[in-house]
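Peer 1: pasting a predicted model and its sequence here:
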Amino acid sequence: MPNKRGHAEDITETYYIGLMSALGNRMKDIEKPQIAIVNSWSDVNPGHKPLGELARYVREGILCSGGNPGEFNVPAPCDGIAQGDGQHYILPQRDLIASSIEAMVKSHGFDGIVMLCSCDKIVPGMLLAAARIDLPTIFLTGGAMLPFVEKGRTYVTSDIKEMIGERNSGKIDEETFERRRSGICVSCGTCSMYGTANTMGTFLEVVGVAPFDSSAMLACSAQKMRQAKDVGERIVDLVKEKKTFKSYVNKESIENGIKYVSATGGSTNAVLHIMALAKALDVEMNLHDFDVCQSSVPVVTKLKPSSQYNLSDYYSAGGVRKVLEIIRQHIDDTRPLVMGGTVRDSLDGFFAENSEVIRLPDSKFYENGCFSILYGNLAPNGAVVKKTGVDPSMYYHKGPAVVFDSEEDVRKYMLESSIEPGSVLVVRYEGPKGGPGMRELSIPAAMLIGMGLEKSVAMITDGRFSGATRGPCVGYITPEAWEGGPIALIEDGDLIEIDLESKRISLLVPSDVLDSRRMNFKRKEKKVSGVMESYRDRVLSADKGALWL
């Protein structure tokens, strides 16, 4: 019985027993550890459909180990489905998910939690909830989607977006486009690329709160079902051992996670979510601290969309533990794991053959991490680009601005106009407040690739990019345009300089001209209502994790 409820003779406890009995619980069930299965199952999101079945196996494990499971659901939006207007509502749901879990778990007095999650905003939302609640907690992700194979080449969902540009530029015909579009998602599971979902899913493993290999293994594998039973059994042990979330996740484990994400060329969205997690845990960390940490490791793997290798290739090559083995000298391998033992224990008993998918340090892809955190008069509080997704010829770029005040405007321009090589496409009023919601500009970014412009045209925004984005795309610029940041002052033709090696982004306009523009600045109004109005009123800037609840 939950030990925080008071004595059995209390009226609150009596009420609790009566209502729990209505659910089919016997007194001996009520006296067991009460385990919340926080499920994000949905049949409107392919990454989350497998979680319905997995929950059954988690439940079996809990019962076998002497616990009493109770399951409830939370929203699970798909970033890929929610394009255009729907994207406004995606990032705000991270905090809604966190808050709904916090409220439900605390109101019902559970003793432990199993978080079932898969996709981009659900994993970080559940992480924030776990940090706030601080109960014994284990995460389990749904597993990966099968890749689509055609003529010996594999395709994953990130390829769809690039195909839009390929079709528009005549690189592929309509029949090929339609065939690949309809067939590219072979099964349910997380998209088989190294986007935000799998970056954050594997981050869970590194910080110690999810079993190793849980993200990269196929959703349809029997091993995933067995793993779910193990998780169900283990959470009851954690409750008995009184090992809470914060027993595993602290500054040291977060730093391990940052180094892992950087070594694997992870999603730029991980920067946003890890900053939010640090704040939820009261861990002091700013964007500069993040940069120092991420730049301390070599990049030893590149996965789709930055290479031809998909998530199943990564799993076969040894996955998370192979990477940790290679960067072992850079991490704290004494950190404990929810499934038992430490990182060191797990690595000592692990072996995977060397392969081209995950490289050794002497053949690394890059020396100093996968991100470039940029500063300058265009981004006084910072901006982020995934350097490992940029062709080296674009590490330095200077060109004239072409300015847009929404994603829709830049999409229309790219489809209908001739883009001048050398230009910098500036997409503003897409920040947390300006959007509102900080949409991902994943389709315009992918269209650049599909149109063959990734070596001549850059794109910058105060919005976000997808974890599946590659190319010279700088996002998360702060302060954002809505707040009167320098990006709001850019005019067509202004020269913009981007230097990834020097970590600088500059607007090459005299300061007196910028001062004059600032005096005449008028915010572009975007009327919103409902949840988005509340979001705009409360949300923090991107460099602070864009938290709002």
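Peer 2: In hand now; what should we look at? Source: prediction; values computed, not measured.

Peer 1: going forward, measure contacts and count neighbours with C-alpha atoms only.
Peer 2: Fine.

Peer 1: for stretch 487-496, measure first residue to last.
Peer 2: Between the opening and closing residues of stretch 487-496 we find a distance of 11 Å, counting by CA to CA, to the nearest Å.

Peer 1: buried sites along that stretch?
Peer 2: Residues of stretch 487-496 classed as buried: 487-491, 494-496 (neighbour count, 16 or more other CA atoms under 10 Å).

Peer 1: residues in contact with the most centrally placed residue in the chain?
Peer 2: Computing the C-alpha centroid of the chain and ranking residues by CA atoms, centre = their mean puts T196 first, at 3.3 Å. The contact partners of T196, by CA atoms under 8 Å, 6 or more residues apart in numbering, come to 119-120, 266-270, 466-468.

Peer 1: below is structure B, check it against A:
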Amino acid sequence: MTDSQTPPEPQGDPHLDPPAQEEPQPQLGRVIRTGPRTGPASDRPRRSAAWYDGDDRNTYLHRAWMRRGIPDHAFDGRPQIAIANTASDLAPCNSHLDEVAQSVKNGVYEAGGIPYNLPIISLGETTVRTTAMLWRNMMAMAAEELFRANPVDGLVLLGGCDKTIPALLMAAASVGIPAIVVPGGPMLNGTFQGRPLGCGTDVWRLSEEVRAGQLNADYFVKSESSMIRSRGHCNTMGTASSMACVTEALGMTLPGVAGIPASDSRLLEFSHATGNRIVSMVEEGLAPADILTPAAFHNAIVALAAIGGSTNAVVHLLAIARRVGVDVGLDDFDRIGADVPLLVNLQPAGEHLMEDLFRAGGFLAVMNEVKNLLDPGAITVLGTPFVDELAAHRVWDRDVIRTASEPLQRAAGIAVLRGNLAPTGAIIKPAAASPALLQHRGPAVVFDSVEDMHARIDDPELEVTADSVLVLRGCGPRGYPGMPEVANMPLPTKLLEQGVRDMVRICDGRMSGTAYGTVVLHVTPEAAAGGMLGLVHDGDLIELDVEGRSLTLLVSDEELAGRVPSASLTTAYAAPTRGWEKLYVQHVEQADSGADLDFLTGASGPDVMRESH
């Protein structure tokens, strides 16, 4: 088709156009159920029947203690639904999920099920020390055991802040009973003095300007109360928003829910419909393993690239895949996603925020633009193909959602790097990097810990130039422990004052999905696991070649063979002596395997054979 034949973009007020031109709205009545029903419950055996069916002492105990106002018919075979609720005042992005849970309850009741609120460990990304990632696996393990131990037939998973949705999906995948996710949604756009503020991304930007002497510190502090305008998680395309979209691409949500702002009443409408749908999923026996197939992970990787999503989604998707036995590795992110065009003009890769994406057509409108790249074999929680949901979703603002032929960037998916510095892999997000630095050679400036970096990064005597490569180690899953979001190191003040705003940075840790810069992260093996990163010396030349997918320490093998990790690196890492941290360090896997615990890989299933009474 020539340019002269290209159909014009929709014009005029969409609310005044004829019905065929109206903005498509999710048909919530259609998505409630797809399978047949026979009265209040189908004839399909219930998992909960092992607790409630019969007239012996044990079933008496189970029913009697659960009554508390619940009527007799609650135990007549109706699906028992647990609402895994991560609401917490100390996880502020999830603090509104009690309201969401009530809408889910209403939907479960309406569809003939019996809902139960099940509080789950919650993790506030901005408040939990030492890092929320340390606790993701503990949250997943605790949730899995609670799901398995209780008399429930289906799960509704309520999450929002970064680690909560991944942990819930990992848990549900290992138990294997029907499950569906409701993402908590992003906060509304914040503004300060007439300018939009993206939470996270503008923190990094403004703080560097203060350090450079280009921004008044009072201005920086005053903007704080304007950035977080409403309930909900980060409004940039950070990890929370990325995981909401990726979860929908996996098929684990009702189509159309990802990206609805937390304050939008349509989130409650979808939550009610989700309560309806989980009852039908129980009746149909539609389990996570039926949905989380290789085709679903293919689509999730395409989605991650098209939205310019967080690098953190890589480690979460790897962990989820290993729970359901799907063979997904780092190279699949490069093979499937590297050439996918970036279509979403959102911070940190672009300009807008999540509220704008929803207004412009939403996540499914983005996926409709890259439909030809998707695997049509993937299904959703409706039991129908994911690709069938896309055609009705149009784009209403081409500055926010670009076409595949005129993208924000033509090939912006996650790039996987290998070389002697990262023999089992490292990743970089080209969409958030400076193009001029994607091929770079420079001398290393090495920091052995986060504390070492903070102590020396602004030292006027630090031998560093704009061409230097900043190396931060001791930040991997074992070395920190927990793999913190520190890879996007602040730049030295003396370089900021010279106008430098980006440098190549290399780390065995992670970075916030709201962050940006030419940052190589998730280097494996990490320094604390004997990785080559632990042998880098100040002044060693390092070569980054993103197009060539290589990360190379330009030191001879003979010299490297004689090196040992520095004393300061060794002393910076002290193995924990008790508690969760000790268990974590002993069993955590590397980032290229999802940083899960080695004994949690795979599934234990839903069955609990022994009775406690």
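Peer 2: Cool, the structure landed. Because the structure is predicted, anything quoted here is derived from the model rather than measured.

Peer 1: which one of the contacts of T196 of structure 1 is nearest F365 of structure 1?
Peer 2: Sorting these by distance to F365 of structure 1 puts G266 at the head of the list, at 13.5 Å, by CA to CA.

Peer 1: now the closest one. Nearest residue, chain neighbours left out?
Peer 2: Of all residues beyond its chain neighbours, the one nearest G266 of structure 1 is T199 (5.5 Å), with distances taken as CA to CA, 6 or more residues apart in numbering.

Peer 1: ok, the corresponding residue of structure 2 for V424 of structure 1 - how many residues close by?
Peer 2: In structure 2, the residue matched to V424 of structure 1 (TM-score structural alignment) is V469. Other residues lying near V469 of structure 2 total 26 when counted by other CA atoms under 10 Å.

Peer 1: burial check on the closest residue to V469 of structure 2 other than its chain neighbours, number of neighbours?
Peer 2: Closest residue to V469 of structure 2 in three dimensions, ignoring its sequence neighbours and counting by CA to CA, 6+ apart: A444, at 4.8 Å. A count of neighbours around A444 of structure 2, defined by other CA under 10 Å, yields 26.

Peer 1: check contacts around A444 of structure 2.
Peer 2: 468-471, 536-542.

Peer 1: so of these, which ones are in helices?
Peer 2: In helices, defined here by DSSP state H, there are no members of those.

Peer 1: still touching in structure 1? Go through these.
Peer 2: Counting by both residues aligned by TM-score structural alignment, their matches' CA atoms under 8 Å, the members of the contacts of A444 of structure 2 that carry over to structure 1 are 468-471, 536-542.

Peer 1: of those, closest to V326 of structure 2?
Peer 2: When the kept ones among the contacts of A444 of structure 2 are compared against V326 of structure 2 (criterion: CA to CA), the nearest one is V471, at 33.5 Å.

Peer 1: just the strands from the stretch 101-250 of structure 1, written as ranges.
Peer 2: Under the criterion DSSP state E, counting those that start in this stretch, strands of the stretch 101-250 of structure 1 are mapped to 112-117, 137-141, 148-150, 153-155.

Peer 1: looking at those strands, which is closest to G232 of structure 1?
Peer 2: Closest of the strands of the stretch 101-250 of structure 1 to G232 of structure 1 is strand 112-117, at 7.5 Å (criterion: CA to CA).

Peer 1: which residue numbers in structure 2 does the closest one align to?
Peer 2: Aligned using TM-score structural alignment, strand 112-117 of structure 1 spans residues 154-159 in structure 2.

Peer 1: again with stretch 50-63 of structure 1
Peer 2: With TM-score structural alignment applied, stretch 50-63 of structure 1 matches the range 96-109 in structure 2.

Peer 1: in the matching stretch, which residues are buried?
Peer 2: Going by neighbour count (16+ other CA under 10 Å), the buried part of stretch 96-109 of structure 2 is 96-98, 100-109.

Peer 1: please say which position in structure 2 R538 of structure 1 maps to.
Peer 2: Alignment of R538 of structure 1 against structure 2 is given by TM-score structural alignment, with H587 as its counterpart.

Peer 1: wait, that match sits on L600?
Peer 2: No: between H587 of structure 2 and L600 no contact is recorded; they are 9.4 Å apart, counting by CA atoms under 8 Å.

Peer 1: higher neighbour count, the two?
Peer 2: The neighbour count for H587 of structure 2 versus L600, taken as other CA under 10 Å, is higher for L600 (19 against 16).

Peer 1: quick check: the more buried one vs G594 of structure 2, distance?
Peer 2: 11 Å.

Peer 1: show me whatever sits in contact with both of these two.
Peer 2: Residues touching both L600 of structure 2 and G594 do not exist when contact is defined as CA under 8 Å, 6+ apart.

Peer 1: now the helices for the stretch 251-400 of structure 1?
Peer 2: Counting by DSSP state H, counting those that start in this stretch, the stretch 251-400 of structure 1 has these helices, from start to end: 251-263, 269-280, 287-294, 311-316, 319-326, 343-348.
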